[in-house]
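In: below is the sequence, then the predicted model.
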Amino acid sequence: MQSQDVAQHSAPAGRPGPPGPAVDVEQAEAALVEHYPRLVRLAYLVLPAGPGRHRRVLTAHALAQRALPRGRTPAPVIPAQSTGRDGDPGYACVRLRVLRAALAAGRAGGRRAWPGRDRLPSPLPQVWGLRLFPRSGGADELALDQRLSALSAAGRAAYVLRGLEKLPDEKVREVLAAAGAADPDAALREADGVPERYALLDSPEFDPCSLQARPTDLMRRRRHARAALTAAAALAVCGALVARSDGGRGADGAAAPPYARNPAAEAALDPGRVTRASPTAWRTAARTGFSVWPARGDRTGDRALLRRALAVWARPGATVRVSATPGTPTGGPAGPPQLLYAGDVDGARVVLFHDGLRIARYAEPEDSTAGAVLDLARVDGATGAEAEALVLGRADGNVRYLTAPWVTRAAERDLLKPSAGAMDLGLAHGVTGPLAGPFRRASACTSWNVLQLTDAGGTRLFTDLGELVPAHLTAGRPGAPREAAGAEALRTWSPYGCSLAAARGLGVRSVNAWAFAGQPLPEGGGSASWVCTRAETWRGDGARTLAQFRTPGRAHGAVVARSDTSTACGPRAAHVLAGVLWKARSGSWYLLAAGGRDTASLRVTGDVTARAEGPLLAVRARRGATAVLKGTLDDGRTIGALR
């Protein structure tokens, strides 16, 4: 249960407790040897991911190996939480030193580089002739690693201490403060934004002690050192001359060198083989998806630009910023992709491709390939509304879209103001005018701008969630939702638009808002509304479901329950149950609960015991009470509260 009227204030950052028993070198060494794989895993998870897995593995081992104290040192009174480490001051001491060094590495180098030589924990270990990296995990591990890489070093440490070390938040604050984190509370808040997939931290994906090895360049190692240096110097001179002559644009731009000749791969990189849909294909197609979009833009004939875009997609170089929505494969195209757009957008040259599974967006500055960007998004099965718009570019807080050829009008609407009109954006060869993005730096959410598109089939709303494909907004009972552009749907969405920020960066396909209950409040407090918002993803799992509660006079709903694994509020399970502690004007507290119309009865146990027939329950409770909610559906099935 959550209390709506009581603000939650974070406690001050925990300070290290008094020193524990002194730990000598032998005791610390015994703990390090016994728990070495765990300590190296902890360091690997906290280190930034930018420089690559090989260097991250070696640095994690270096941090653990340099964790031994030089003499006797006080041990922090922060016990480990698992058998074999409980109350071991040696382990607590070594773990703290590893964490302190990992946080220092993250602060010194950020996501793109390690700290300078004077800050590196150790020059050892070194590996010559091999590249080492952990075994690859699945899509869930990849998604978690991407989410963690977006956090600060302290945020990653907070998440890992919770999930790997099983420390409660109070102890996490103490460890982070002792390790030198500037703001442990901020680190915990960062960690709150990552789904609690703690079991994945034990995956081989994050095990730097179980490694795969691959050789470095074998041919180069055969050459004599002096000949290699001479050749490298000559190559550098030639490269500088070429760069000087063509403004920094080689044939492949910012792409990495090719690994080996492969006819199939080379065919996929040939701009002359890129496919293009007929300008009128969408008019007679049985399925209106990205495959029938024509190629648009004023650079569709720029073979050099298309060549660079294809080469970077296949082999992004070290300077290319690459992003992919969760669950999206990041490899190059298996064959020649379809060209959707190539042109100039807000000071950049942009190319959009579709390979049947993904949208790839390549962008480079107008005068150089330095700073090239590659974005990938999964769009398999997209049709109709799901294939109506793509992000062309973002600049100065604005978003510009490329729309489907069947779209006749584009407009901007504030989702929080349902009675306000839509402002026309204009369309020029499918490209919209700039739309103010919904995200603001200020904490208060006063507007949420969405894209409104109109075609022969009606009007639809889409929201930018920081990805290539905007999310389609709908409203109504799961399984039979309607478009969110209607007057009733707009009123439903209005108090809950700001909650869309919770679905940012999840690879969201669509978001539905379902007003599943209205509830009279005790003591004549008016009528409250219950709404469930569910963000479905392109990969089919990891849907984010929020149960929200709103009382009269409040501009926004309050999130009272959240799940990333529940089927509630979705087409497979069109039911939901949620509860909240509510404070009346008199000062009395009540436990309120509500389910969908198919809920026959509700039962609550724990600090509060009550039963009610029908989908609503209101019973007096004390502040801070905890309870367990159960509901019985009309068909006799039992459901629990969303959490």
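Out: Looks like it came in fine.

In: drop to CA atoms for contacts and neighbour counts, all remaining ones
Out: Will do.

In: show me the helices in the stretch 151-300 of the chain, by range?
Out: Taking DSSP state H, counting those that start in this stretch as the test, the helices found in the stretch 151-300 of the chain are 153-163, 169-178, 184-192, 218-222, 225-246, 263-268, 281-284.

In: and the helices in this protein?
Out: 25-34, 36-46, 53-65, 89-109, 139-149, 153-163, 169-178, 184-192, 218-222, 225-246, 263-268, 281-284, 303-314, 487-493 (DSSP state H).

In: in this structure, which residue is closest to the centre?
Out: Centroid-nearest residue in the chain: residue 505, 4.0 Å away (criterion: Cα atoms, centre = their mean).

In: pasting the second one now:
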Amino acid sequence: MPSQDAAHHPAPSSPAGPVVDVERAEAALTEHYPRLVRIAYLVLPAGTGRGRRVLTAHSLTQRALPRTRVPAPAPLSRSAGRDGDPGYALVRLRVVRTALEAGLPLRRRAWPKRAQLPPLLPQVWGLKLFPHPGGADGLALDQRLAALSGPARAACVLRGLERLPDGDVRAVLAAAGVADPDAALAEADRAPAAYHLLDSPEFDPCALQARPTDLLRRRRHLNAVLVAGAALAVCGALLGPAGDGRGPDAAAAPPYARNPAARAALDPGKLTRVSPTAWKTSARVDFSVWPARGGLTGDTALLRRALAVWARPGGSVQVSATPGTPSGGPAGPPQLLYAGAVDGARVVILHDGLRIARYAEPADGTRGAVLDLARVDGADRAGASAVVLSRTDGDVRYLTAPWVRGAGARDLRAPGSGATDLTLTDGVTPPLAGPALEPGPCASWNVLQLTDGTGTRLVTDLGELVPARLTAGRPGATGTGGAGSATGAASGAEVLRTWAPFACSLSAVRSAGVRSVNAWAFAEQPLPDASGSAAWVCTRAETWRGGGARVLTQFHTPGGRFGAVTAEAEDVPACGARRPQVLAGVLWKSAAGAWYLLAAGSPDVASVGATGGAEGTARGHLLTVRAERGARADLKGTLEDGRSISGLR
């Protein structure tokens, strides 16, 4: 794809100097294409995102081929190898020049240069392409290069990647149109040099990883296009002008709010902003006392887009809401909790007293914006400890409450390992690995540990906007581990040991609007044939909407890494604060090959009986009966107060 930019910036050469014909330039470009693309990728500004930088670098390199014979650049001090080839020197100069032009800001009264426009080609549909990730040193170098000006970045690349002496770097920069090459070299001198990393795979835009774009969103887009086309065909004659405000609210769908109350809810100037110290004196300690944080809280255009999309998301916006969460816009001006740039996106988090709304858009536009809604009414200090700020490549970044003093990451499957301390920056955690969700054995379950003035608690990402709080102990009990206690902390050694075999069962309650999950070790049962003792645990997941609680009973034998789910129920009072009593059973095979029906109830179960495929009774809350393989039995129990209880199914 040839470029016309060389006509505006002719390379310095005497009229009688050598020229480079198109064939020679093409040969040099083809032979050194990967290196030229790497130069363009490194010189381009990092703010455009890695995927777009890759496509832009390829586009600029392909456009570096001249249309006609062009005067060769002035010869450099080195004459051997690539630098002795006038064709390579020419295309390299054109790549550097257009990469520098691509990073220039657009001016209102000047036509944009071709390099400043998004590339028409190459384009890849249905795939996201980006270089392979590197280590911490490569990430640090990329961040240092991003902080430099374009000319200084080009100087670093010519020095480190092309191994040019400063005199030649100065000549190339001058030929590329840099006004002050000496200043660019001086700025490059102040940046720590790690030039050997410029040859690493993480800066190679020709060795790429490919990932699909959002498949469900693409399908919805296709359906939306078909429906919109049919609607336009039927009602096209009735459609009027597009209406007001389309520019700043491009991701929102018209018509826009017209009554005063609705307009006020969409006015970024009327957003509620709370003092950073309000939580210290407030009678309520929840999301309502979070201050507005982030570097874009003053970006009126971004806030207006977020409010407009919340009120009426357009067809291109991917919307998600936890079960039981209303999806309509706010009734009045909501509270601003966060607005900032996170992991290549602009993120806004809002709170209207009932819900948390998270709006995110790519850093380079509004196409692909997302809106997530989560119900948080009735949140307390523990329930309002954190929200999910972003998820990228399996990592999760959280925004923590202003009262959180420390944060750490730990593996719930490894209770003996300590927590890894996390540095909070204005309440934002660094990215930490989320719970393992890949098919196959569950080797780990990573959680976030938060510490404030009242204790330490654990929360886990269950695929929603607000992480679920983890507790342990008898429901309604008091103390640091109880689900009904003031803190509900689940960080003590005993509590971590309780959760360890059952952590992976948390995947069963993903995306269900879960507020908290409590694990209660309600019984320990001696096993027949001197096989040791088994633990019975009941986990109950409470939701923000009240109904829909999920209850699992699990059975863990000595030496086993995981607990086995023996019963599962929804919307039952068992294992809850209102009715903690529970009874469950399992068919178990001993090491000697004998089969048994094992049943256990909570400590207040006075007797247990089994009928059907296996029969037997026992006083107390434990029952062991010989059984046949595949036998099915019905369990009944009697509580100490005389009430009956059935086995959980």
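Out: Yep, that arrived. These figures come from a predicted structure and were not determined experimentally.

In: ok, back up a step: mind listing what the residue in structure 2 that the residue nearest to the centre of structure 1 lines up against touches?
Out: Alignment note: residue 505 of structure 1 maps to residue 511 in structure 2; criterion TM-score structural alignment. The contact partners of residue 511 of structure 2, taken as Cα atoms under 8 Å, 6 or more residues apart in numbering, are 322-323, 462-464.

In: show me which of those is closest to residue 369 of structure 2.
Out: Closest approach between the contacts of residue 511 of structure 2 and residue 369 of structure 2, by Cα to Cα: residue 464, at 16.9 Å.

In: for residue 289 of structure 2, see how far away that closest one is.
Out: Applying Cα to Cα, to the nearest Å, the value for residue 464 of structure 2 to residue 289 of structure 2 is 22 Å.

In: what's the most buried one of the helices of structure 1?
Out: helix 153-163 (a mean of 26; mean count of other Cα atoms under 10 Å).

In: tell me what that one is packed against?
Out: Using 3 or more Cα pairs under 8 Å, 6 or more residues apart in numbering; DSSP states H and E, the elements in contact with helix 153-163 of structure 1 are helix 36-46, helix 89-109, helix 169-178, helix 184-192.

In: cutoff 6 Å now
Out: On a contact count with 3 or more Cα pairs under 6 Å, 6 or more residues apart in numbering; DSSP states H and E, helix 153-163 of structure 1 meets helix 36-46, helix 184-192.

In: so that helix matches what in structure 2?
Out: Across structure 2, nothing matches helix 153-163 of structure 1 (TM-score structural alignment).

In: one more: stretch 300-319 of structure 1?
Out: Across structure 2, the stretch matching stretch 300-319 of structure 1 (TM-score structural alignment) is residues 297-316.

In: picking that back up, from the contacts of residue 511 of structure 2, pick the one nearest residue 332 of structure 2.
Out: Nearest to residue 332 of structure 2, judged by Cα to Cα, of the contacts of residue 511 of structure 2 is residue 322 at 21.4 Å.

In: tell me how far the closest one lies from residue 550 of structure 2.
Out: Taking Cα to Cα as the measure, residue 322 of structure 2 falls 15 Å from residue 550 of structure 2.

In: go on, residue 174 of structure 2?
Out: 68 Å.

In: more neighbours, the two?
Out: A count of neighbours by other Cα atoms under 10 Å puts residue 550 above the other of residue 174 of structure 2 and residue 550, at 22 against 18.

In: map that one across to structure 1 for me.
Out: Mapped onto structure 1 by TM-score structural alignment, residue 550 of structure 2 lines up with residue 544.

In: equivalent analysis for residue 611 of structure 2, please.
Out: In structure 1, residue 611 of structure 2 lands on residue 605 (TM-score structural alignment).

In: could you dump the helices of the stretch 151-300 of structure 1 to CSV with distance to residue 439 of structure 1?
Out: Output for the helices of the stretch 151-300 of structure 1, formatted as CSV (distance: least, Cα to Cα, whole Å):
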stretch, distance to residue 439 of structure 1
helix 153-163, 22
helix 169-178, 29
helix 184-192, 17
helix 218-222, 49
helix 225-246, 39
helix 263-268, 37
helix 281-284, 33
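
In: residue 537 of structure 1: which of those is closest?
Out: The closest of the helices of the stretch 151-300 of structure 1 to residue 537 of structure 1 is helix 184-192. By Cα to Cα, the value is 20.2 Å.

In: from the chain's centre, how far out does that closest one sit?
Out: Distance of helix 184-192 of structure 1 from its chain centroid, counting by Cα atoms, centre = their mean, to the nearest Å, is 16 Å.

In: what residues does that helix touch?
Out: Contacts to helix 184-192 of structure 1, defined as Cα atoms under 6 Å, 6 or more residues apart in numbering, come from residues 13, 154-155, 158-159, 173, 176.

In: matching residues in structure 2 for that helix?
Out: Under TM-score structural alignment, helix 184-192 of structure 1 has no counterpart anywhere in structure 2.

In: buried stuff in stretch 433-449 of structure 2?
Out: By neighbour count, with 16 or more other Cα atoms under 10 Å as the criterion, the buried positions of stretch 433-449 of structure 2 are 433-436, 442, 444-449.

In: determine which two of those residues are furthest apart.
Out: Greatest spatial distance in the buried residues of stretch 433-449 of structure 2: 442 and 449, 20.3 Å, computed using Cα to Cα.

In: near residue 328 of structure 2, how many residues? Count them for me, please.
Out: Residue 328 of structure 2 has 11 neighbours, counted by other Cα under 10 Å.

In: what's it aligned with over in structure 1?
Out: Aligned partner of residue 328 of structure 2 by TM-score structural alignment: residue 331.

In: excluding its backbone neighbours, what's nearest its match?
Out: The shortest distance from residue 331 of structure 1 to any non-neighbouring residue, by Cα to Cα, 6 or more residues apart in numbering, is to residue 314 (6.4 Å).

In: how about the strands of the stretch 251-400 of structure 2, start to end?
Out: Taking DSSP state E, counting those that start in this stretch, the strands of the stretch 251-400 of structure 2 run over residues 318-321, 335-342, 345-351, 355-362, 370-375, 386-392, 395-400.
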